[in-house]
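*Asks:* pasting the sequence and the predicted model now:
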Amino acid sequence: MTASSVRFGSAVFKQVHVSVFYQESYPLLCPSVALITLRQPHPHNHLPTNPHIHVAISQRVDCLCLSYFIEKKPWLTLDDPSTTQIKRQDNLWEKNCLECFVALSEDSEYLEVNVSPNGAYNIYRFDDYRSPKNMPPTQDTLASLWIPMALPTQITTPTPMTPMPNDHSQQASQQASQQTNWHSRHVAIKLGDYRQLYARQNKIAKFHQIHPCVILYRDDQPIYYAPHHASPPDFHDRQYWQDWHNYHNQQD
């Protein structure tokens, strides 16, 4: 845990995460929340003025819930979230982008989730390492996303893509903005139709491996963040991913 995070307190990260994704009236649903630090590849663009990033992660039934906390810096501007922007869009990695790679089994296929700070998103499916190689990648239509957002007015507008409780999203956003020097964005990855597909294949769809990561741009140069890095950085390299079971029991 970095000194910057200690000042904020890991408990507050987790409290904000729980406030967004879990109703306080159901305390038994409150999860074990893993808090993961994303790191820059050393020495690639490793500057002390680059922000620290942490991700709070939990599982809610068939959803993997992620809260990204990005330290505010004078040079860093993130687009405000907007429900009008919640739609599929390609090439989000060409600008500031929140990402998570997910393997739903021990097999070679995996998903890449991209979310812009403004709410645009996409989910891509790969059969093997970066395969197929078409660009933009093949869109996945079986998994889905929930994107709870608080608008700059601190009012969360419900949409079909955001079925999370408005009052808790608003409360969490206010807490994060008033008490911290951190941007926060939230997304839940839902297994969706993969459960039925895998059942027909005599497999169980579950969150097997995950790899949360972020790309930020400074002076048009990308800064890569991940828990662990290949050299050069390669988010698709699964030897640097971690079993969700291990994440779930990890204390950062």
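*Replies:* Nice, thanks for sending it over.
*Asks:* C-alpha only now, for contacts and for neighbours.
*Replies:* Fine.
*Asks:* buried sites along stretch 217-225?
*Replies:* 217, 222-225 (16 or more other Cα atoms under 10 Å).
*Asks:* can you check stretch 10-17 too?
*Replies:* Neighbour-count burial for stretch 10-17 [16+ other Cα under 10 Å]: 10, 12-14, 16-17.
*Asks:* which ones among the residues you listed map onto helices?
*Replies:* Of the positions in the buried residues of stretch 10-17, 10, 12-14, 16-17 sit in helices, assigned by DSSP state H.
*Asks:* element containing Tyr217?
*Replies:* strand 209-218 (DSSP states H and E).
*Asks:* same question, Ser5
*Replies:* Here Ser5 is assigned to helix 3-8, by DSSP H and E.
*Asks:* what comes up buried for that helix?
*Replies:* Those buried within helix 3-8 under the rule 16+ other Cα under 10 Å are Ser5.
*Asks:* helices or strands next to it in the packing?
*Replies:* Helices and strands touching helix 3-8, as assessed by 3 or more Cα pairs under 8 Å, 6 or more residues apart in numbering; DSSP states H and E, are absent.
*Asks:* pretty sure Ala34 is touching Trp244, no?
*Replies:* No - assessed by Cα atoms under 8 Å, Ala34 is found out of contact with Trp244, at 9.9 Å.
*Asks:* okay, one more to line up with it:
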Amino acid sequence: MISWLDPQDPFPPVDRALGPASDAPGLLAASRELSPQRLLLAYRQGIFPWYSAGQPVLWWSTDPRMVLAPDALRISSTLRKTLRRTLRDPDWEIRVDDDFLAVMHACAMTPRDGQEGTWITDEIIAAYGALHRNGMAHSVESWYRGERVGGLYGVALGRMFYGESMFAHRTDASKIALAALCAFLGNHGVAMIDCQQETDHLASLGARPIARAEFVAHVRAATMQPEITPWRFDKSVLERWTASPAGPAA
């Protein structure tokens, strides 16, 4: 049985989440509301929302937890060539927070294999938009010839980043944004990106599952560190990924 949360109720301990033998491993609680304040409490405790339109807000803490160390991003030879081309081609740009809500909408509209509809509802967009306006959620965007062709968004607390979703309207456009994010976060001492759930796609990019207890302990320490400021960079952050064939996670 999961907990129903009224607006002032705290989250239950994450070890009360449903176990692997249940129909919903990792499901911890449900609530009616999704406020920015509730989101921040969740992320600081290793909890995230994931639900569909028409459902209550469902809160999860999966075990194991999928994470990506910035330096572990797996760069294929093809992607490495793409990154090199991105560096030298003025038609390509990398922008941060150019239009956070547009990135969220693009992620919501992108079809996913095995998934009907989207979990990025209007309620989700409103809540994360509020975090963005307060400097706690960011987008990284790939632009080609003045058009946004890929990107991602997530939440940043201290030296912890929680990845939420990506989209691509051009080959490797989301991977360019991810490489830029990883290089940027690595330069600022971020050791872990939360990827939430284990998938083959995330594993192919270098993500790995770790025990929930290890993840929560890392989150507790990382979110106490100073915030990253400013969130401002250009495509030069990719140089370390293309300098040699043996770059990060070659």
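*Replies:* Received the coordinates, thanks. As the structure is a prediction and not an experimental result, all values here were calculated from the model.
*Asks:* mind checking the TM-score on these two?
*Replies:* Superposed pair, TM-score by TM-score structural alignment, normalised by the length of structure 2: 0.28. Supporting alignment: 124 aligned residues with a Cα RMSD of 6.2 Å.
*Asks:* picking that back up, quick one: the buried residues of stretch 217-225 of structure 1 as TSV, columns for secondary structure and distance to Ser177 of structure 1 too.
*Replies:* Below are those laid out as TSV (DSSP: H, G, I helix; E, B strand; the rest coil; distance: Cα to Cα, whole Å):
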residue	secondary structure	distance to Ser177 of structure 1
Tyr217	strand	22
Pro222	strand	26
Ile223	strand	24
Tyr224	strand	25
Tyr225	strand	23
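*Asks:* out of these, who's nearest Asp167 of structure 1?
*Replies:* Tyr225 (31.1 Å; Cα to Cα).
*Asks:* could you check how far Arg125 of structure 1 is from Ile215 of structure 1?
*Replies:* According to Cα to Cα, to the nearest Å, Arg125 of structure 1 stands 19 Å off from Ile215 of structure 1.
*Asks:* repeat that for Tyr68 of structure 1.
*Replies:* Counting by Cα to Cα, the gap from Tyr68 of structure 1 to Ile215 of structure 1 is 12 Å.
*Asks:* so those two - more neighbours on which side?
*Replies:* Regarding Tyr68 of structure 1 and Ile215, a neighbour count based on other Cα atoms under 10 Å identifies Tyr68 as having more, with 27 against 20.
*Asks:* mind checking the SS state of the more buried one?
*Replies:* Tyr68 of structure 1 carries the three-state label strand when classified by DSSP: H, G, I helix; E, B strand; the rest coil.
*Asks:* contacting residues for it?
*Replies:* 53-56, 98, 183-186 (Cα atoms under 8 Å, 6 or more residues apart in numbering).
*Asks:* where strands are concerned, which of those residues count?
*Replies:* 53-56, 98, 183-186 (DSSP state E).
*Asks:* residues making contact with the host helix or strand of Phe167 of structure 2?
*Replies:* According to DSSP H and E, Phe167 of structure 2 maps onto strand 160-168. Here strand 160-168 of structure 2 makes contact (Cα under 8 Å, 6+ apart) with 43, 104, 106-107, 110, 149-156, 173-174, 190-196, 219, 222-223.
*Asks:* of those, select the buried ones using a PyMOL command.
*Replies:* Buried subset of the contacts of strand 160-168 of structure 2, written as a PyMOL selection, criterion 16+ other Cα under 10 Å:
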select buried, resi 43+104+106+107+149+150+151+152+153+154+155+156+173+174+190+191+192+193+194+195+196+219+222+223
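*Asks:* show me where structure 2 has its helices.
*Replies:* Counting by DSSP H, structure 2 has helices at residues 36-44, 77-88, 100-109, 122-133, 173-187, 200-204, 212-222, 239-242.
*Asks:* ranking these by burial, who's on top?
*Replies:* helix 173-187 (a mean of 23; mean count of other Cα atoms under 10 Å).
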